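Chemist: my questions are about this predicted structure, shown below with the sequence.
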Amino acid sequence: MNTDLNPAGETHVDFERLAGMPVAGLIFDMDGTLVDNMHVHNDAWESWHLRHGLPFERERFFRETAGRANREVVKFSKPDASEHELDTLGQEKEEIYREIYRSQMAPMPGLMALISASEAHGQKMAVATAATPENAALVLDGLDLRRHFVTVVSPSMGYRGKPHPDLFLAAAQAMGLVPAQCVVFEDAPLGIEAARNAGMRAVGVKTMLDDAALGGPNTVFSITDFTDERLKGLLGL
């Protein structure tokens, strides 16, 4: 496999040469991937922006912020915020989100069947999410998903957010795998880019965006949900 590192420490890979490599690990983003909830996050961000008298362009905001750590997202809208304000304002948005989403939670169609098939096949799984620990607990514990994953990594553990490769590389390390053995499931361009920077193939999940938006040299294909039959061939199920 032909790889090299750029000055930021990100890996560049010839992804065409990975096409036939068996998949040993699945790494899932959470919001918009394990669950179809990104529209709720956007609703919460829109309410937050209105509350603070800030403009909000929904599609642009999603494209430019989805996958980033919460402090980075707040700074995107309030660049002059102090360190304390970044935390306080981010917590405010997440409280709005949890209040809206708590009664709506459901796994993505086909997710539980895919998890069962992957476990039976001996594949390891992990979650790499920009969500806060409280939001991760809401979904992963509320839907009893956490037990299926070797690890759950997030910026709250000291990692840089997407598009940096940190989260995906940490997930692979926890599973005892190299990047080439992993496939990432992501619903946002920054997540696809982070997977590319980690040297991993990606499958786009079209909960918010289309194929074109989720395309990249490392994108194998994009799916509407986990019932897509192409996953069986990719994952060897």
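Modeler: That came in fine, so what should we check first? Numbers count the residues shown, from 1 in each chain.
Chemist: going forward, measure contacts between C-alpha atoms and count neighbours the same way
Modeler: Fine.
Chemist: buried ones in the helix or strand harbouring Tyr97?
Modeler: Using DSSP states H and E, Tyr97 maps to helix 83-101. Going by neighbour count (16 or more other Cα atoms under 10 Å), the buried part of helix 83-101 is Leu86, Leu89, Gly90, Gln91, Lys93, Glu94, Ile96, Tyr97, Arg98, Tyr101.
Chemist: try stretch 205-223
Modeler: Using 16+ other Cα under 10 Å as the test for burial, stretch 205-223 gives 205-210, 214-216, 218-223.
Chemist: who touches that stretch?
Modeler: Residues from elsewhere that reach stretch 205-223 (Cα atoms under 8 Å, 6 or more residues apart in numbering): 15, 32-33, 36, 38-39, 185-189, 192-193, 195-196, 200-204, 224-225.
Chemist: at 6 Å what do you get?
Modeler: Phe15, Gly32, Glu186, Asp187, Pro189, Arg196, Arg201, Ala202, Val203, Gly204, Thr224 (Cα atoms under 6 Å, 6 or more residues apart in numbering).
Chemist: now stretch 89-105
Modeler: Residues from elsewhere that reach stretch 89-105, judged by Cα under 6 Å, 6+ apart: His41, Ala44, Trp48, Asn70.
Chemist: take the one below as the second:
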Amino acid sequence: MASAVRAVIFDIDGTLLDSVDLHAQAWVEAFAHFGIETEHAKVRSQIGKGGDQLLPVFVDRDRVKREGKAMEAYRSDLFKRNFLDKVRPFPGVRPLFERIRTEGQTIALASSGKADEVAHYKELLGVADLVSVTTTSDDAERSKPFPDIFASALAKLAPLNAWDSMVVGDTAYDVQAAAKAGLPTIGVLCGGVSETELRTAGCVAIASDPQDLCDRYGESLLAR
């Protein structure tokens, strides 16, 4: 690892936005529409993956091939219609991003979300002017825990590379995907995943939420 972190790559859902339960509920209702019964807690535990990785947990392989795209499209439309306007930022996102930029570091967003959702989130967070690089589901063949989204972010950050960069995420899927791309991860607890699970997955440090990371920036791994 280089002595200085020059780029910080953020997951969005559960890391910057209080949206995990909303995404889970949208999936539960979408599955129900297709006659599939699921439990909210079980679906919630899979949030952080994109639909390509989440669907096979609840739907058999042949049906995913037949109806997977229709299920994803229905869920996406349902989320935008009934849940998107309920998403709220966690405290401290804008101050954290301002601090990072003041320190001369570059900010990237790496999400499994659709491009229009991510664009909306940047406006909701009020950070569009501070973000240099954004990746969405359009930039990755496979979603987390595969590394595609982080690899895409690194490609856009070039000439900065994995040695210069650090991920901030809220799920084990973020940590696993980042590690496969050669990136260390600071875990945040605001997405609802336990510190034990995040540390077991390989997080190099833990913060409560963006505000906590901002308040303790000077002593965090981002500042080294």
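Modeler: Yes, it's here. These figures come from a predicted structure and were not determined experimentally.
Chemist: show me the buried residues of stretch 205-223 of the first structure that map onto strands.
Modeler: Taking DSSP state E, the ones among those that sit in strands are Val205, Thr219, Val220, Phe221, Ser222, Ile223.
Chemist: closest to Met108 of the first structure out of the residues you listed?
Modeler: Comparing these against Met108 of the first structure with Cα to Cα places Val205 closest, at 10.2 Å.
Chemist: excluding its backbone neighbours, what's nearest the closest one?
Modeler: Distance criterion Cα to Cα, 6 or more residues apart in numbering; nearest residue to Val205 of the first structure, sequence neighbours excluded, is Asp187 at 4.6 Å.
Chemist: gap between the counterpart of that neighbour in the second structure and His33 of the second structure?
Modeler: Using TM-score structural alignment, the partner of Asp187 of the first structure in the second structure is Asp170. To His33 of the second structure, Asp170 of the second structure is 29 Å away according to Cα to Cα, to the nearest Å.
Chemist: please say which of these two ends up with more neighbours.
Modeler: It is Asp170, of Asp170 of the second structure and His33, that has more neighbours when counted by other Cα atoms under 10 Å, with 32 against 13.
Chemist: show me the contacts for the more buried one.
Modeler: Gly14, Thr15, Gly187, Val188, Gly191 are the contacts of Asp170 of the second structure under Cα under 6 Å, 6+ apart.
Chemist: count the residues that sit near the residue opposite the first one in the first structure once aligned.
Modeler: Matched to the first structure by TM-score structural alignment, Gly14 of the second structure sits across from Gly32. As a burial measure, the neighbour count of Gly32 of the first structure was computed by other Cα under 10 Å and equals 22.
Chemist: count of residues packed around the closest residue in space to Gly32 of the first structure that isn't next to it in sequence?
Modeler: Nearest non-adjacent residue to Gly32 of the first structure, counting by Cα to Cα, 6+ apart: Met38, 5.0 Å away. For Met38 of the first structure, the tally of surrounding residues (other Cα under 10 Å) stands at 19.
Chemist: again with Ser77 of the first structure
Modeler: 14.
Chemist: that one and Leu231 of the first structure: what is the separation?
Modeler: Ser77 of the first structure is 37 Å from Leu231 of the first structure, by Cα to Cα.
Chemist: gap between the residue positioned nearest the centre of the first structure and Pro179 of the first structure?
Modeler: Geometric centre of the first structure, nearest residue: Asp29, 2.7 Å, by Cα atoms, centre = their mean. Per Cα to Cα, Asp29 of the first structure is found 16 Å from Pro179 of the first structure.
Chemist: check Asn37 of the first structure too.
Modeler: As judged by Cα to Cα, Asn37 of the first structure and Pro179 of the first structure stand 27 Å apart.
Chemist: hmm, back to that, please report how far the residue nearest to Gly32 of the first structure lies from Gly233 of the first structure.
Modeler: Counting by Cα to Cα, the gap from Met38 of the first structure to Gly233 of the first structure is 28 Å.
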